[in-house]
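Visitor: Show me the folded form of this:
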Amino acid sequence: MPNEPRKALERLCAERGEDFAGLSRFLGRNPAYIQQFIRRGTPKRLGEDERRKLARYFGVAESTFGGPAEGDLPPPGLVPVKRVLVRASAGPGAVPGLEREHPYFAFDERWLKALTGSKQGDLSIIRVEGDSMAPTLNDGDDILIDRAGCEGSLRDGIYVLRVDDSLLVKRLAIHPLGRRVTVQSDNPAYPDWPDCDLGDIHCIGRVIWAGRKIV
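Guide: Below is the predicted model:
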C-alpha cells in the first residue's frame, strides 16, 4: 500500500520521540523533508539509501519503509540488478513479450561502480537470442544493459535496439560527420545495415557486461 511506509514512519517517530526535522537532517536532507514525505506524499517513495538508513536507525526491516522483503535482499556490499523477462535477438528479432522483472543478479558494489556510474535503476539483465553477434555474444548469454548509456550522444559500442516490434542487440559504428550510423553484426554471415539515420535508431540500452555458460 502506498501510504503504509508513511504511516509506519509517523508511528515510529511518535513512539520514540523523534522529530521530523532532526530525522531529515540525519538523512542529509532539508529540515522539512520527512514532514513533506509523511504529510504531502512528496517524494512518492523514499530512496534506497534513505530506507536503509532509517531501517538501521529504528531497528526495523527495510520493507517497513517500502523496501524489498528481507528475504529478497542481497548480502551487504552487493547491488541487485533485475533480470527483465525478454530476449534481445542477435538474429532475426525477438518480439518483446513479458517486459517484467524477475529475480536479480547481485554484483559487487565497488566492481559495479568501476564499470558504470549509472544508477541501479538504470541497469537490467536480459538474455541474448541468436548468433549474429558471435563470437562476441552468443545465444543464451546474459548481458547487463545500461539504459542511461542511450542518453546524450551515442558512441561506438554494442547496444540493445528496438526495431519495429523487435529487440535486437547490435554494434553501432557512429559516422564521424552527420547523424548517420552503421548497424553491424559481429558474425560475418549476417549483413550490416550501412548509413542509417541516427534518428531512426531507438536505443534501449548500452551493453556493458556479458556472462555466459562455458561448455
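
Visitor: only C-alpha atoms for contact and neighbour calcs from this point on.
Guide: Noted.

Visitor: neighbouring contacts of stretch 83-91?
Guide: With CA atoms under 8 Å, 6 or more residues apart in numbering as the contact definition, stretch 83-91 has outside contacts at 94-105, 124-133, 139, 160, 166-170, 185.

Visitor: Emit the ChimeraX select command for whichever of those residues are buried.
Guide: For the buried members of the contacts of stretch 83-91, the matching ChimeraX selection, counting by 16 or more other CA atoms under 10 Å, is:
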select :94,95,104,124,125,126,127,128,129,130,131,132,133,139,160,166,167,168,169,170,185
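
Visitor: how far does the helix ranked longest in the chain sit from the chain's center?
Guide: Longest among the helix segments of the chain by residue count, using DSSP state H, is helix 4-16. Distance of helix 4-16 from its chain centroid, counting by CA atoms, centre = their mean, to the nearest Å, is 30 Å.

Visitor: Please identify which helix or strand holds Phe107.
Guide: Element membership for Phe107, per DSSP states H and E: strand 101-108.

Visitor: here's the other one to compare against:
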Amino acid sequence: MDDVRTHLQKLMEDRGDDCLSISRLLGRNAAYFQQYLRRGVPKRLKEEDRRTLATYFGVDELSLGGPASPAPASTVLVPRLELGASAGAGAHAGLEHRAGQIGFERNWLRKLASSPEALSIIQVAGDSMSPTLGDGDDILVDRGDAAERLRDGIYVIRMDDALMVKRLSMRPAHRLSVLSDNPAYPGWPDVDASAVTIIGRVVWAGRRIS
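Guide: Predicted coordinates for the structure are as follows:
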C-alpha cells in the first residue's frame, strides 16, 4: 500500500491539490486524506473513494490498489508505465512505476508488434521529436523489437543513463545515427552502436486533441 500512497501523493502534487481539497472531494472530514497518507488510516481506500479518485486523476483503479478488471480473451491489457521517454535532453532512467493499463484488441496489436505481451505504454516528454511525436503523447513500445531486429525507425533508447525517444538510422561498421525530428534539436549523426541500449521500437502513438 505504500506504493499507492506515494502514487497518490505525486498525483495530488502534480495537480496542485492538497489533503484538505481531496478530503472534500471524497465527502470526508477535513483530516481524512492526510491521515490516510501520513498515518495509514484507513489501511485501504474504500471502493467508492478509490473510484472517485481514479476518475478525478484520470488513472486506472489498479494503480490505486483496486483489483485487476477481467478482460475478454480477445483483449490485451497493456501496462502504462509512469516512467517517460524524453524527446529532449533525456529523462533519468530510474525505476518504472506501473500507472495502470489500457486494453487493446489482440488481433489489432498483432499487426503492430512482434508480440502483444511485449508491449508497454509510456509518455513522451519534450518536443525534440515534433511534429512526429509531441510532448505528452502516449506511445506503444514493442520491447520484443529491439537490438536483435534493429532497422531504421523510431525507438526508445538509453544513452548515458538517460531514457529518450529518437529516430535511429543504420550506418556501416556498427554505427548509428541518433536523430531528432525537430530541426531545432541537434542529433548524433555517428554513434558507436554499443553506446546505445535499445529498449524497444515505437509502433503507435496517441494524443489528446485540444
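
Visitor: TM-score of the superposition?
Guide: Scored by TM-score structural alignment, normalised by the length of the second structure, the superposition of the two chains gives a TM-score of 0.65; 145 aligned residues with a CA RMSD of 1.6 Å.

Visitor: Beyond the strand holding Phe107 of the first structure, next helix or strand please.
Guide: helix 109-115.

Visitor: what's that next one aligned against in the second structure?
Guide: Residues 106-112 of the second structure are where helix 109-115 of the first structure lands when matched by TM-score structural alignment.

Visitor: mean shift between the matching stretch and the first structure?
Guide: Comparison of stretch 106-112 of the second structure with the first structure after fitting gives an average deviation of 1.0 Å (mean CA distance after the TM-score superposition for the first structure).

Visitor: Quick check: the gap between Ser180 of the second structure and Ser86 of the second structure.
Guide: 11 Å (CA to CA, to the nearest Å).

Visitor: Mind telling me what Gly90 of the second structure corresponds to in the first structure?
Guide: With TM-score structural alignment as the criterion, Gly90 of the second structure pairs with Gly93.

Visitor: For burial, what's the neighbour tally of that match?
Guide: 19 (other CA atoms under 10 Å).

Visitor: show me what contacts the aligned partner of Asp145 of the second structure in the first structure?
Guide: Following TM-score structural alignment, the counterpart assigned to Asp145 of the second structure within the first structure is Gly149. Residues counted as contacts of Gly149 of the first structure (CA under 8 Å, 6+ apart) are Gly205, Arg206.

Visitor: Is it correct that Gly149 of the first structure falls within a strand?
Guide: No - assessed with DSSP: H, G, I helix; E, B strand; the rest coil, Gly149 of the first structure is helix; it does not lie in a strand.

Visitor: so how far does whichever strand or helix holds Ile125 of the first structure sit from its counterpart in the second structure?
Guide: For Ile125 of the first structure, the element it lies in under DSSP H and E is strand 123-129. Taken against the second structure, strand 123-129 of the first structure registers an average deviation of 0.4 Å after superposition, with mean CA distance after the TM-score superposition for the first structure.

Visitor: Go ahead and flag the most central residue of the second structure.
Guide: Ile122 (2.4 Å; CA atoms, centre = their mean).

Visitor: For that residue, give me its contacts.
Guide: Arg80, Leu81, Glu82, Leu83, Gly84, Ala85, Asp138, Ile139, Leu140, Val141.

Visitor: Neighbours of the fourth one, how many?
Guide: The reference is to Leu83 of the second structure. 21.

Visitor: mind listing the strands in the first structure by residue range?
Guide: Counting by DSSP state E, one finds strands in the first structure at the ranges 78-89, 101-108, 123-129, 142-146, 157-163, 166-174, 180-184, 193-197, 202-211.

Visitor: need the ones you listed in TSV with distance to Asp72 of the first structure, can you?
Guide: As requested, the strands of the first structure are arranged in TSV below (distance: least, CA to CA, whole Å):
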stretch	distance to Asp72 of the first structure
strand 78-89	9
strand 101-108	9
strand 123-129	17
strand 142-146	20
strand 157-163	28
strand 166-174	29
strand 180-184	39
strand 193-197	43
strand 202-211	22
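
Visitor: sorry, back to before: matching residues in the second structure for the longest helix of the first structure?
Guide: So helix 4-16 of the first structure sits over no part of the second structure, by TM-score structural alignment.

Visitor: Check which helices and strands that helix is in contact with.
Guide: helix 33-39 (3 or more CA pairs under 8 Å, 6 or more residues apart in numbering; DSSP states H and E).

Visitor: And the helix it packs on, what's buried?
Guide: Tyr33, Ile34, Gln35, Phe37, Ile38.

Visitor: again, but for stretch 148-161 of the first structure
Guide: In stretch 148-161 of the first structure, counting by 16+ other CA under 10 Å, buried: Ala148, Gly149, Cys150, Leu154, Ile158, Tyr159, Val160, Leu161.

Visitor: how distant is the lengthiest helix in the second structure from the center of its chain?
Guide: Assignment by DSSP H gives helix 2-15 as the longest helix of the second structure. Relative to its parent chain, helix 2-15 of the second structure has a centroid offset of 16 Å by CA atoms, centre = their mean.

Visitor: In the first structure, what range does the helix or strand just after it match?
Guide: Following helix 2-15 of the second structure in sequence order, the next helix or strand is helix 19-26 (DSSP H and E). Counting by TM-score structural alignment, helix 19-26 of the second structure pairs with no residue of the first structure.
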